[in-house]
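Asker: I'll drop the sequence and a predicted model, then ask my questions.
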Amino acid sequence: MPPRSTTHAVGIDLGTTYSCLSILTPHGQPQTLPNTEGELSTPSVVFFEGDDAIVGTEALRNSVTCPERVVMHAKRHMGDPQKNWVIDGRVYTPVDVSAFIVRKLLDGAEQQLGVPIKRAVITVPAQFSEIQRQCTVDAGKLAGLEQVDVINEPVAAALCHVLSDGMWFAEIANDQTVLVFDLGGGTFDLSLVKYNQNEVRVQASGGDLHLGGLDWNKALETFVCDQFSRETGQDPRLDRESMQSLSIEVEQVKRALSVRDKASLMVQHAGRRKTYAVDRERFETLTKKHVTATENITKGMLKANRLGWQNVDAVLVTGGASRMPMVKSMLDRISGTTLNTMLSPDQSISHGAAYYAGMLMSGQSLETSSLNREARAKLARVTQQSVNARGLGILVRDMETGNRVGHYLIPANTPLPAAYRQRFGTVVPNQKRVSLHIVESGTGEPDQPVELGTCVVDELPANLPIGTPIEVTIRYDAQARVHVEAKELGSGKSARTTIVRRENVAAQSVSEVTAPEEGWASLEEAPQVANATSKTVPQKPIAPAPAAKSKSVFV
């Protein structure tokens, strides 16, 4: 048994439908560890029975007989303060449920490793907001981890490819560009990744947080329920047990249709039982809009970055739902290239997370690291750079329309770390304070910002005239943490804050945000923009935006 001080490189794929945990062996090779039941993939399902929270296959089995005690797909609700489950008078949030799943994975790993795990990398969708990312960190810590790092799922897949089987290809060319197509059970992620022997750089990301294999299931469920209802006059959707039983049948049929042309499922409801045959053609017709959505998102990301398929050297396909033939056929058709399906749809994400964990601990001493000298040296040579998936800025009021909108200083898909600077002016005489509402863009309409927190410059000097400059700097560090500084330039009075998001700091409707008039400031000049490799913000602007005299800071 290794000494208790040994630190392992641990990566966790916390999925909507299934989760798994991987480590790096001493030689730096990824290995998926089974849970306590010996399964490599654990259903992301929790069954609450008295004081016990049962996670995995046993919970999934109980979902048919006790659906009111079972929680599934919690990841789709991460960061939503309105979503919870009340069971036996106890309230469980998505963070709570996710923590039970992480704990289940850790229990299995610790049993095999013989040492406690206190540090891990957990994967998140590239489109996750900062609030959702913080909730993921909170879930890991609630499960007993002391340090939690996160990595975007498609980036983890790219690292798995590069470090497992992509390096030999990188040796014959300066750079390779891969499109990572990650269609999981609950989310769809895209990333355009450029890599060479020592660097993995994300150029752009895209996707849909609410598009995944579950949506294919839902289409088939709806079709079968409609058919059953027409034939019997009874609707299975009115009974939770009937629907949970059907959902398991539908999942099995979806998987079967990936390898066969026809499968059958049974609907049981109101004392009636009927069996329906479903062929692949019918299934693909029912779900065509979903595969079309992934096609449009993929084409849109390439177009937005002024790239064509001739600029993509390979398409990496991963995620459990990517097994469907209709998905592969679509990618074959639009890309015109052979798809790389060598990555395990179920394990590549956790393998990539384990690689990233190894990169983070590559500087650790040999006495405490589980990695040998050669593995540590290999991982130490590799760097990865991500981009932010959402725009980051401040909430302003458009003086022409009166609408409150997000003014984004850091556009989406900016390489990290980065820092942006912009000046504003006070709008009333003798203004005493300026409060900035830090916001990021949502995934729907671009003008629906999500508030993250505030930065307040208080006790400004007396008798400041209208238009006194207030300089605002927003900075992402290498870990994608947000730092904000606001400074009154005349006196040097400033305020700094690091936005630490908790689950109760949730997506607020802009209409809910109110504040006094004296907190406003007008937009004075264009932002100064630069990638930041240190805490200082370069003075030369990069691609400055035109001044927007019609907007003012809303606080």
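Answerer: Good, I have the coordinates. Numbers count the residues shown, from 1 in each chain.
Asker: When you work out contacts or count neighbours from here on, use the C-alpha atoms and nothing else.
Answerer: OK.
Asker: Can you name the residues that contact the residue of the chain most remote from its centre?
Answerer: Most distant residue from the mean C-alpha position of the chain: residue 463, 46.7 Å away (Cα atoms, centre = their mean). For residue 463, the contact set (Cα atoms under 8 Å, 6 or more residues apart in numbering) comprises 429-431.
Asker: Work out for me the element it sits within.
Answerer: Here residue 463 is covered by no helix or strand, with elements defined by DSSP states H and E.
Asker: Relative to residue 457, how far out is it?
Answerer: Distance of residue 463 to residue 457, given as Cα to Cα, to the nearest Å: 16 Å.
Asker: same deal with residue 377?
Answerer: Distance from residue 377 to residue 457, by Cα to Cα: 46 Å.
Asker: Pasting the second one now:
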Amino acid sequence: TAERTATKSAGEIAGLNVIEIISEPTAAALYYGCAKEQGEKTILVYDLGGGTFDVTVMRIGAGKIEVICSDGNHELGGKNWDDAVMQYLAGEFCSETGFDGDFDEYAQQDLRLKAEKAKQQLSSREEVPVMLDAAALHARISISRTTFDEITQTLLNESIEKTDAAIAVAESKGYKVDEILLVGGSTRMPQVTKALVEKYGIEPKILEPDEAVAKGAAIYALGAYELKVEEWKEKVESGEVDMNDEAVKEEVEKYQEEAAISTVAIPGLRGQKMSEVVTVATTKSYALKVLVEGTEKCCNMIIKNVKMENGSVSVTKQFGTADDNQETAELVVYESDFDSEYYDVDEDFTLGTCSLELPGNLPAGAPIQVTFTLNNEGILKVTGRDMTTNKEIHATMQATAGTTMSKEDVAAAKAKSKNIAVE
């Protein structure tokens, strides 16, 4: 959620009209599904980029793309492979030259650039030489693809473990992977294809690793824009909106003109609206702190990898007050990857808190109804309702406090970016 919110804020600050945020694997699958007519199949998108790893299982075909489940590690990417090569080269350099000091800033940067280049060259060569210089010492070090695979095996294994987990979830829902799609520049490493073939017996398809996500996002943006144009046109013609409101006028102006091209021409969409084509799933679990037999627990309201029909999911559960004469009920919300009904409280997963005022004369166990509603942009709306008085509290949560910018901060940064724009 924090990453999606930060991405949206960055786009707005740059002066873009950010309609929605779409995940990279979904965008890649959309491009794959729209490029040509597809039969019904279940695909696994293995997305290994420079800094993150995502794996998503989807069902595509007949103008439909449904996200079944996803997993990943946002701390795992090509940079980790670079680090492993850097450590190897540094160790070999020290062994050959007798150097036992620290690499200075220049040498570190030179080492990083040469490590990344060696990694890239090993995708097409069995061995590459690397010339290193540090502290007036020089060495020519060779690194083979076999050595490269050995020193990065644990990193590759991490991605396979995440892939296993995603496949297990998909199979529990009755799906079997038919195809594997490679996305992200780091999937060019031969070890990736080799490991996937050995593990799953499926030869992966490489789909324009550097461009598939951007092309899929462009298709999605076109479809989302068409929906917005239609939506605002209907609102204006029906008189539903106040055209004297500056905020409304600003939104209407964004969607006055129809797009120069139409999604009708895209084969895989079959003339359908984007909202009818893509069905996403939740990427996180959202829980409420409750008391279970006197012990504080997190009760998952929304579970990770649940289908979001029409772009949202809503869950309502009823709880009771803990004590007699409670004056408030604290609704503490947590965001995590846990998929069990209950788990131990960990404040590191706290998303936000809101407080529901109570009349103060209720007995313990007085009913309180809580509703979580999550949309496809990762925005969670929490509603707490005292069933005795029908009093409600509403809260909107986007990310852990302090990790994202407020609307005011975004507006200020956007204004500043205009002021410093090159003329």
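Answerer: All right, it came through fine. Bear in mind the structure is a predicted one, so any value in this text is a computation, not a measurement.
Asker: what TM-score do we get after superposing?
Answerer: The TM-score (TM-score structural alignment, normalised by the length of the second structure) is 0.80; 367 aligned residues with a Cα RMSD of 2.7 Å.
Asker: and residue 388 of the first structure, what is it in contact with?
Answerer: 412-416, 480.
Asker: could you redo the last one with a cut-off of 6 Å?
Answerer: Shown in contact with residue 388 of the first structure (Cα atoms under 6 Å, 6 or more residues apart in numbering): 412-414.
Asker: Now check the second structure for the residue matching it.
Answerer: When the second structure is aligned by TM-score structural alignment, residue 388 of the first structure is paired with residue 282.
Asker: mind checking the longest helix of the second structure?
Answerer: Counting residues, the longest helix found in the second structure (DSSP state H) is helix 212-238.
Asker: Show me what that helix is packed against.
Answerer: Packing contacts for helix 212-238 of the second structure, counted by 3 or more Cα pairs under 6 Å, 6 or more residues apart in numbering; DSSP states H and E, involve helix 24-35.
Asker: what's the mean gap between the helix it packs on and the aligned bit of the first structure?
Answerer: Compared with the first structure after the fit, helix 24-35 of the second structure shows a mean deviation of 0.6 Å (mean Cα distance after the TM-score superposition for the first structure).
Asker: Check which residues of that helix are buried.
Answerer: Along helix 24-35 of the second structure, these residues count as buried under the neighbour rule (16 or more other Cα atoms under 10 Å): 24-34.
Asker: next one: stretch 223-233 of the second structure
Answerer: Within stretch 223-233 of the second structure, the residues scored as buried using 16+ other Cα under 10 Å are 223-229, 232.
Asker: Kindly report the same for stretch 95-112 of the second structure.
Answerer: Residues of stretch 95-112 of the second structure classed as buried under the neighbour-count rule (16+ other Cα under 10 Å) are 103, 111-112.
Asker: Also stretch 455-472 of the first structure?
Answerer: Neighbour-count burial for stretch 455-472 of the first structure, counted by 16+ other Cα under 10 Å, picks out 455-458, 460, 464, 467-472.
Asker: which of the contacts of residue 463 of the first structure lies closest to residue 489 of the first structure?
Answerer: Residue 489 of the first structure lies nearest to residue 431 out of the contacts of residue 463 of the first structure, by Cα to Cα, at 14.0 Å.
Asker: Aligned to the closest one, what sits in the second structure?
Answerer: In the second structure, residue 431 of the first structure lines up with residue 326, judged by TM-score structural alignment.
Asker: what about residue 236 of the second structure, neighbour count?
Answerer: Residue 236 of the second structure has 14 neighbouring residues, counting by other Cα atoms under 10 Å.
Asker: Over to residue 107 of the first structure?
Answerer: Neighbours of residue 107 of the first structure (other Cα under 10 Å): 15.
Asker: what do you get for the one 4 residues further on?
Answerer: Per other Cα under 10 Å, the neighbour tally for residue 111 of the first structure reads 12.
Asker: follow-up on the earlier one: which residue, neighbours along the chain excluded, lies closest to the match of residue 431 of the first structure?
Answerer: Nearest non-adjacent residue to residue 326 of the second structure, counting by Cα to Cα, 6 or more residues apart in numbering: residue 360, 5.1 Å away.
Asker: can you tell me how far the one you found sits from residue 393 of the second structure?
Answerer: When distance is defined by Cα to Cα, residue 360 of the second structure is 16 Å away from residue 393 of the second structure.
Asker: for residue 320 of the first structure, what are its contacts?
Answerer: 184, 345-346.
Asker: What's the match for residue 408 of the second structure in the first structure?
Answerer: In the first structure, no residue is paired with residue 408 of the second structure according to TM-score structural alignment.
Asker: do residue 61 of the second structure as well
Answerer: By TM-score structural alignment, residue 61 of the second structure lines up with residue 196.
Asker: With that, I have no additional questions.
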